[in-house]
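> 3D model of this:
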Amino acid sequence: MSPVFLDTDVDFTGVLAHRERASEEGVRYSLLSYVLRSATRVLERHPDCNAALGGGLRPKLARFGAVQPKIAMDRTLAGQRVVLSAVLPDLRGADLDEIQQAFARIKDTPVDELPELRGTFMLHRLPALLGWPTFRAVMAILPKRPQLMGTLAVSSLGHRAVNGFHATGGTAITLNLGQVKPTPVIRENEVAIAPVMRLNLCFDHRVVDGAEAADVLDEIKTDLENTS
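Predicted structure coming up:
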């Protein structure tokens, strides 16, 4: 990959207000679900960013219709704390309830019962000399990439005192979420305090142009801040 990193601050006032109203009605939404909804909407408008590049002497570029986010999970496996990832279904047209249900199923199901992780466990059991070539061979099949790697990677460390972090998830676009914390902002030429999240976007410069990546980050920010 050729990773480049961008970041911005997102005012979560609207998101938290919507989340509180939903909670009063007995509905609980994860902040990640709001980000997934906004990112899906934006990537539908930017198919060049919902893509993957195959390796080899003659690299091939594939653009995907489906928007299938891969989410990273902080889990415990065999007594050891590990990071596992699972790919969500195509979220195009999904509302917040559907996104929350898809995310909650992955989050709340024991890792050894998730069908999305069976391939990962099978690969992990192989010797390294066999596992790595197998992984690269499977990833080279571009039409299978959305189901195996996702078309967008999303990772969050917002449950810790992390303002922002920079990582690549193996997809053309990766979103990294920090914590939401009270932050001074300027509104109508006056200082106010608002809940702000640092949002980082990593893009593969082999696939995505920098100007379009900046547009994607700006549009995700705008969509989140317009939550009502």
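> only C-alpha atoms for contact and neighbour calcs from this point on.
Will do.
> three-state assignment of the residue positioned nearest the centre of the chain?
For the chain, the residue nearest the mean C-alpha position is residue 154 (1.8 Å; C-alpha atoms, centre = their mean). Secondary structure, DSSP: H, G, I helix; E, B strand; the rest coil: residue 154 is strand.
> want to put them side by side, so please do this one too:
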Amino acid sequence: MAQVLEFKLPDLGEGLTEAEIVRWLVNVGDVVAIDQPVVEVETAKAMVEVPCPYGGVVTARFGEEGTELPVGAPLLTVAVGSGTAPEPDGDGGGSGNVLVGYGTSEAPARRRRVRATAAGGPAGQPAPAVPAPAPAPVAAPAATAAPGTGPVPVISPLVRRLARDNDLDLRQLAGSGPDGLILRADVEGALRARTAPAPAAQEPSARVSAGSPVRDGVRIPLKGVRGAVADKLSRSRREIPDATCWVDADATELMRARAAMNAAGASRISLIALLARICAAALARHPELNSYVDTEAREVVRLDEVHLGFAAQTERGLVVPVVRDAHARDAESLTAEFARLTEAARTGTLTPAELTGGTFTLNNYGVFGVDGSTPIINHPEAAMLGVGRIVPKPWVHEGELAVRQVVQLSLTFDHRVCDGGTAGGFLRYVADCVEQPAVLLRTL
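I've put the predicted structure just below:
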């Protein structure tokens, strides 16, 4: 006889406490194999597919697409056992993998059997291994419904808790989700409206600006990756007293060196890989910039390894993948790793581990066609090197005016970890390596 096991949203690691359902990969009634991905969720770090540790028939799903669920909330139930799908070796409980590399290493401790209803057996007996029909959609109640009556179209326990903590009656809301489902954004909007001051009375003519009536703008929730980036940038601005210095450099010789490398080798070397190699060499000479500030202990913590982050713009917002141990990699290894992480960023398959733990960031904003920038430091790091576009410009070379490939380099740094002399020394060394790549031979 089959038993019905409940699979909950697993711990996704890195301190993540919730995730939004982006897309269901299975339907009620589908047969799933052990460790088959069943749902795609978006966390504050990345988009990930969640595999189910059980094999069998999906009997129920919890949460519509667009719903946010806290870690530990039920995702789906699966009927496992005779007549469903092959069971794993051992006690038949599942693979125990849940989401490899995301903070879980064993199967959920709690399992529950589906209680028989009026159409099933007596209470307390296991229900037959028959797929349960999908629950009928709940219509959104009218805004005038009396408090305390009628069903509430809300699935996420996070939404219920948010409303309960703020004494908000969910029955007074009309949900914006599918079939009137009340989402977290609906509750937050109601709370903002409740605390917002009442607008002053206006004459009709006061609502006309430049000949057009005032209209409400489009509201875009700051959640998922965009919300996490917004929080991190805001924290950086609040906590880090940053400063920026910059210098123009003649990159002609660096471009020639790269062309020679690519002509001589089977694999091509990317420009960002060469810049990363230069960064690692500069950080070895100026370790103050490969650090972070422990505000509680009032200490600057210098780090030995260079885990180099790089800014990548994607359709889902700005992400900063991290190249581990950049100081120990050669140009070919750096090129391959940058390419792999960039592709993962574009497809939304970066893992939380690949988005955290950076010690220094390289920001190549030249790809956007701009020369300079004063970026916000990637908290809690201490510095960021910015690289503008490389363009032909008039330049005095060996005492004569010539057209050279010129780039603007900038360093934004935490003034708590070093003074302008150290920052200037770092940036000058980087510029020297760009202008004379042979300088790097000292560190190879």
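> that older thread, now do the contacts for the residue nearest to the centre of the first structure.
69-72, 169, 174-177 (C-alpha atoms under 8 Å, 6 or more residues apart in numbering).
> over in the second structure, tell me which residue corresponds to residue 206 of the first structure.
Using TM-score structural alignment, the equivalent of residue 206 of the first structure in the second structure is residue 416.
> what's the helix or strand containing residue 280 of the second structure aligned against in the first structure?
Element membership of residue 280 of the second structure [criterion: DSSP states H and E] is helix 271-285. Using TM-score structural alignment, the residues of the first structure aligned to helix 271-285 of the second structure are 31-45.
> identify each buried residue in that stretch, please.
Neighbour-count burial for stretch 31-45 of the first structure, with 16 or more other C-alpha atoms under 10 Å as criterion, is recorded at 31-44.
> tabulate those residues (JSON lines), appending distance to residue 83 of the first structure.
Compiled in JSON lines, those are given as follows (distance: C-alpha to C-alpha, whole Å):
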{"residue": "31", "distance to residue 83 of the first structure": "19"}
{"residue": "32", "distance to residue 83 of the first structure": "17"}
{"residue": "33", "distance to residue 83 of the first structure": "19"}
{"residue": "34", "distance to residue 83 of the first structure": "22"}
{"residue": "35", "distance to residue 83 of the first structure": "20"}
{"residue": "36", "distance to residue 83 of the first structure": "19"}
{"residue": "37", "distance to residue 83 of the first structure": "23"}
{"residue": "38", "distance to residue 83 of the first structure": "24"}
{"residue": "39", "distance to residue 83 of the first structure": "22"}
{"residue": "40", "distance to residue 83 of the first structure": "23"}
{"residue": "41", "distance to residue 83 of the first structure": "27"}
{"residue": "42", "distance to residue 83 of the first structure": "27"}
{"residue": "43", "distance to residue 83 of the first structure": "25"}
{"residue": "44", "distance to residue 83 of the first structure": "28"}
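> of these, just say which sits nearest to residue 183 of the first structure.
For the buried residues of stretch 31-45 of the first structure, the residue nearest residue 183 of the first structure by C-alpha to C-alpha is residue 31; the value is 17.5 Å.
> for the closest one, which non-adjacent residue is spatially closest?
The shortest distance from residue 31 of the first structure to any non-neighbouring residue, by C-alpha to C-alpha, 6 or more residues apart in numbering, is to residue 15 (7.9 Å).
> quick one: contacts of the helix holding residue 280 of the second structure?
With contact meaning C-alpha under 8 Å, 6+ apart, helix 271-285 of the second structure is reached by 258, 289-290, 306, 308, 326-327, 330-332, 334-335, 338, 362, 364, 426, 429-430, 433-434, 440, 443.
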